[in-house]
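Q: Sequence and predicted model, in that order:
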Amino acid sequence: MLVVAAAFFLFLLIGVPVVFVLGASAVLALVTTTDVPVAIVSQRVFSGLNSFTLMAIPFFVFAGVIMDAGGISRRIVDFASALIGWVVGSLYQVSCVAAAGLAAISGSGSADTAAISAIMQPQLRRRGYDVDFGAALIACSGSIAQVIPPSLTMVILAVISNVSIGGLFLAGVLPGLLCILVLMVIAYFTARKGGPVYRDAEPFTLPRLGRAAWKALPAAGMPVVILGGILGGVFTPTEAAAVSGFYGLLIGAFVYRDLKLSSLPNLVLRTASLSAAVMLIIGTASVFSWLIANANVPELLGNWIQSVSTSKVMFLIIANVLFLFVGMFMETIAAILIMVPVLLPISAQMGVDPLHFSLVVILNCAIGTVTPPYGVSLFVSSSVAGRSVMQVARRLGLPLAAMFLMLILVTFVPGISLFLPHLFGFAG
C-alpha cells in the first residue's frame, strides 16, 4: 500500500489530472495488494454514480451555464454596484457582494470566480486599482459559492454524508454571508490605505438602486425557487435543480433576451462536458474510497485519533489540518470522496453533529480552491486578470486570513452553522 500511496502523490505532483491519478492508483492497488479482479473497478464506478440525488449535478451545471450566457451575471453586478458602490474601494466591495449574489445562483466556485473576474477585472484595471489584490479578493469571494446554497459541493457531500441537502443548504447561509462580510471589511481597510483612486466611488441614490433591483429581480428569484421549493416540500433537491435550469432558461431567453435559443445546443454540450468531468471524478474516487475502506484505513485512522484525544475539539483540529493539506493538492470533489468516508464515522463517535462536520468540510474545501499549488479559483482569477498565479498569491494573505477566521469560528462555534437548520427542523 505504501507503493500505491507514493505513486498517488507522485502523479499529483507532476500534474497528472486527478481523475487519472485516482483511476491509475486504484488499478495499481488492486493489482499489487489484493486478489480482487480488476473488473471490480467498473462495478464500483457504477455503484458510486448510481444515486438519484447525483442527478441534480447536471441540472445545477446547466443553470450555471445559462447564468453565464443569459446576462444574469451582469444584472447581479449592476445591482451590487448600486447597493454598495458608494463605499471606499467600491469595485472591491461590488466584487464581494456580486460574488455572494452569483453564488446563490451558480452553485460553482470556479464559475462564480470566472463570471465576476470577467466583468470586474477590466474595471479594476481601468480605474487604477491593485489588480493583483482584486484577483485575490475575487478568488476568495468566488470560492464562497461552495458555502452559499445551492452548491454542487454541498449536493455531493450530502450524498456521501447521508445528511439532508436542505439542512446543509441552510447550514451554509450564515457562514457564507459572514465570510463575504469579513472580506468586505478587509477590502475597505485595504482601500483606505491605497490613496485617492479608491475613493472614486459613485454616490448612492434610491432611484438607481430601484432600477438595478428591478432588473435583477428575475435573477434573484432563482435561489428563492430552489430553497423555497426544497424547504416547503414542493420538490426534492434533484427536482429543484431541474427547475432552476428551466427557470434560468426562461429569464435568459424571454425576460432579459440575452440568450438566443439558437445557442442552446452549444450550452447543452458545454453542460454535458462539465457534468461528465464531475461524474468521472466521482466514479473513480468511489473506487479509491472503497479500496481505502477495504484496507481498514478508517479504522486505523480512528484508532490513532482516539489515542491522541477523545475530545471533539481535538478531532476537529486534526480534521481541519488533514483537509487543508489534502485540499492544497487535490480537486475538491476528489478530496471529499476520499476523506469524508474515512473521517465521518470518527466524527459520529466523537459526537460531532453531521451538519456541523459537513459545513467544516465545505469551508476547508473553499480554502483549498484558493491555496497553491492546486487552487482552481486562484488559477481562474489569475488567468482572467492576465497575471501569474504567484503575483496574485502574494496578495492573498488578508483575504485568505478572513477565510481561516471563518473556519475557526464555524469549527468552534457550531451554532453559526446549526442555527438555521435547527430553526427549520433539520436535525444532524
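A: Thanks, I have the structure now.
Q: make it CA atoms for all contacts and neighbour counts henceforth
A: Noted.
Q: Quick check: chain neighbours aside, which residue is closest to residue 184?
A: Once flanking residues are discounted, residue 184 sits nearest to residue 93: 5.7 Å by CA to CA, 6 or more residues apart in numbering.
Q: what about versus this one:
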Amino acid sequence: MGISILAISFIVLLILGMPVAFALGIASMLSVMMTEVVPVNYLTQTMFGAVDSYSLLAVPLFVLSGVIMEHGGLSKRLIDAAKAFVGHITGGLPAVTLLGTTVFAMLSGSGPATVAAIGGIMIPAMIREGYGRGFSAGTLATAGGVGIVIPPSIPLIVYGITTNTSIGDLFLAGLIPGLVIVLSLYLVNRYICKKKGYGTHVARAEWGARGKAVWRAKWTLLMPIVVLGGIYGGVFTPTEASGIAVAYSLVLALLYREAQWSQVPMMLKTTFLISGMILVIIATASTYARILTLERIPTLIANFLGALPVPFWIVLAVILLLLLFIGMFMV
C-alpha cells in the first residue's frame, strides 16, 4: 500500500504541475503518514543528512561562477569568438549557440545558468537574423541540456555524492557523450535551417577578425583548461575547482570592467534561487529514495527485469522510454 501511495501521489502531483521538489516531498510525507513505515521525524533527518555534505558546496559555487560570467562580459566574448568561426555557415547562429553553451557549460556546470547567460544574447540575435521565435527558443533550450552531461556537471556531482561514485570518473564519462549530443543537435539544426532558409546571408569573417575575437576571449577560453585540467590532473577536487572557478571568473569580470557593483545583489539572488532549487530537490529526493529502499522496490524491479526472457537492449530501451516519459513532467 505504501508504494502505491508513494507512486500515485507523485505522478498525480507532477501532472497537476507541482514542482518536482515539492511533489517528491509531499508524496514521501503522505506515504509515511498513512503507512507509518518510519517515524515522520525520520524524513527531516534524511533531508538534512542529504544536503549536509562538503562536496555539495560545488553546486552554489559553480552556479555563482556562471552568473558572474554572464554579467561580467565573459559570455559575450565566448559568443563573439564562436560567431567569428561558424557564424557564416548554414545555421550559423544555432551553431554559435551550441558552441557557446558547450563552453559555458564547461565553466559553470549548470544548465539553467548556461541558458540564462547565452539565451539573453543569442535568442534576440537569432530573431533579428530571421530565425523563427520558436526555433530560436527551442535551439537554446535543447542546447542548455548539454550542461547536464558535459563536465563539470552539477547533476553529475550530485549523482556522485548520492551513489558514492568518483566524481572525476563521472566527468570523464560525460565528456564524449556531451560532445556527441552537441554534434547531433548541430546536424538537426543544420537540416532545419537548410530546409527553411535560415541564416544563409551572413558573411564569412576574415582570419584577422577571428584572431581578434579569440584574443579578446583568451582568458575565458583558458578557464576550462584550468578548472578541468586541475581536476583530472589531481591538483584539486571538484569542490575546490568550483571555488577556483568563482575566483577566476571574478578576476576576469573585474579586469573587463563590465560588471557593476549594483548588480551584485541580483547575482547573489540568482545564485540562491538556482542553488536552492537544486538542494531542495536533493533533500526531498533522498526521502523518496529512502522509502523506496525500505520497501525493497529497487531490488524487486532489478529481479523482475533480470528475469525477463528478452535481449538486454529491449530492457534498456524500456528504461530509456520510461525516463523520457518522466522527464516530460520533471521540468
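A: That came through fine. Small disclaimer: the values here were computed from a predicted structure and weren't measured.
Q: how many other residues sit next to the residue nearest to residue 184 of the first structure?
A: When counting by other CA atoms under 10 Å, one arrives at 28 neighbours for residue 93 of the first structure.
Q: tally of neighbours for residue 211 of the first structure?
A: For residue 211 of the first structure, the count of nearby residues is 14 (other CA under 10 Å).
Q: tell me which element it is part of?
A: Following DSSP states H and E, one finds residue 211 of the first structure within helix 206-231.
Q: superposed on the second structure, where does that helix end up, distance-wise?
A: Superposed on the second structure, helix 206-231 of the first structure shows a mean distance of 1.1 Å to its aligned residues (mean CA distance after the TM-score superposition for the first structure).
Q: Can you give me the buried ones in that helix?
A: By 16 or more other CA atoms under 10 Å, the buried positions in helix 206-231 of the first structure come out as 208-209, 212-213, 215-216, 218-223, 225-227, 229-231.
Q: residue range for stretch 90-98 of the second structure in the first structure?
A: Alignment note (TM-score structural alignment): stretch 90-98 of the second structure is matched to residues 88-96 of the first structure.
Q: how about stretch 167-182 of the first structure, aligned to which bit of the second structure?
A: The aligned range for stretch 167-182 of the first structure is 169-184, by TM-score structural alignment.
Q: helices or strands up against the helix holding residue 211 of the first structure?
A: Secondary-structure packing of helix 206-231 of the first structure (3 or more CA pairs under 8 Å, 6 or more residues apart in numbering; DSSP states H and E): helix 72-84, helix 90-106, helix 165-192, helix 237-250.
Q: Which SSE is immediately downstream of the last one?
A: Next helix or strand after helix 237-250 of the first structure toward the C-terminus (DSSP H and E): helix 264-294.
Q: Next, the angle from that next one to helix 237-250.
A: Angle of helix 264-294 of the first structure versus helix 237-250, following axes from the mean of the first three to the mean of the last three CA atoms, to 10 degrees, is 160 degrees.
Q: So for whichever helix or strand comes after helix 264-294 of the first structure, what gets flagged as buried?
A: Remark: after helix 264-294 of the first structure, the chain's next helix or strand is helix 297-308, criterion DSSP H and E. If you call a residue buried by 16+ other CA under 10 Å, then helix 297-308 of the first structure has these buried ones: 298, 302, 305-306.
Q: Who's the closest spatial neighbour of residue 75 of the second structure, skipping the chain neighbours?
A: In space, residue 75 of the second structure is closest to residue 69, 5.8 Å off (CA to CA, 6+ apart).
Q: What of residue 288 of the second structure?
A: residue 28 (5.4 Å).
Q: same deal with residue 400 of the first structure?
A: With sequence-adjacent residues excluded and distances taken as CA to CA, 6+ apart, residue 400 of the first structure is closest to residue 140, at 6.9 Å.
Q: Could you do residue 93 of the second structure as well?
A: Leaving aside its chain neighbours, residue 93 of the second structure sits nearest to residue 87 (5.6 Å; criterion: CA to CA, 6+ apart).
Q: hang on, the one you found packs against residue 200?
A: No - with contact taken as CA atoms under 8 Å, residue 87 of the second structure and residue 200 are classed as non-touching, separated by 9.9 Å.
Q: Between these two, point out the one with more neighbours.
A: Remark: of residue 87 of the second structure and residue 200, residue 87 carries more neighbours, 24 against 15, as counted by other CA under 10 Å.
Q: which ones are touching that one?
A: 93, 95-96, 202, 204 (CA atoms under 8 Å, 6 or more residues apart in numbering).
Q: Go ahead and measure how far stretch 181-199 of the first structure is from the middle of the chain.
A: 25 Å (CA atoms, centre = their mean, to the nearest Å).
Q: Identify the residues contacting that stretch?
A: Contacts of stretch 181-199 of the first structure (CA under 8 Å, 6+ apart): 87-90, 92-93, 96, 127-129, 137, 141, 398-399, 402.
Q: Kindly report the same for stretch 268-286 of the second structure.
A: So stretch 268-286 of the second structure is contacted by 20-22, 24-25, 46-48, 50-51, 59-60, 63-64, 67, 112, 158 (CA under 8 Å, 6+ apart).
Q: What does residue 8 of the second structure correspond to in the first structure?
A: For residue 8 of the second structure, the residue aligned by TM-score structural alignment is residue 6.
Q: Tell me how far its match lies from residue 21 of the first structure.
A: From residue 6 of the first structure over to residue 21 of the first structure the distance is 11 Å, taken as CA to CA, to the nearest Å.
Q: Compare those two and say which is more crowded by neighbours.
A: Shown here are residue 6 of the first structure and residue 21; by other CA under 10 Å, residue 21 has more neighbours (21 against 11).
Q: show me what contacts the more buried one?
A: Residues near residue 21 of the first structure by CA under 8 Å, 6+ apart: 8, 11-12.
Q: In which helix or strand does it reside?
A: Secondary structure assignment for residue 21 of the first structure, by DSSP H and E: helix 18-33.
Q: Read off where that helix ends up in the second structure.
A: Helix 18-33 of the first structure maps onto residues 20-35 of the second structure, going by TM-score structural alignment.
Q: How about stretch 147-154 of the first structure?
A: Going by TM-score structural alignment: stretch 147-154 of the first structure matches residues 149-156.
Q: From the opening residue of that stretch to its closing one, how far?
A: Distance across stretch 149-156 of the second structure, first residue to last, is 7 Å (CA to CA).
Q: starting at the chain centroid, how far to that stretch?
A: That offset, for stretch 149-156 of the second structure, works out to 7 Å (CA atoms, centre = their mean).
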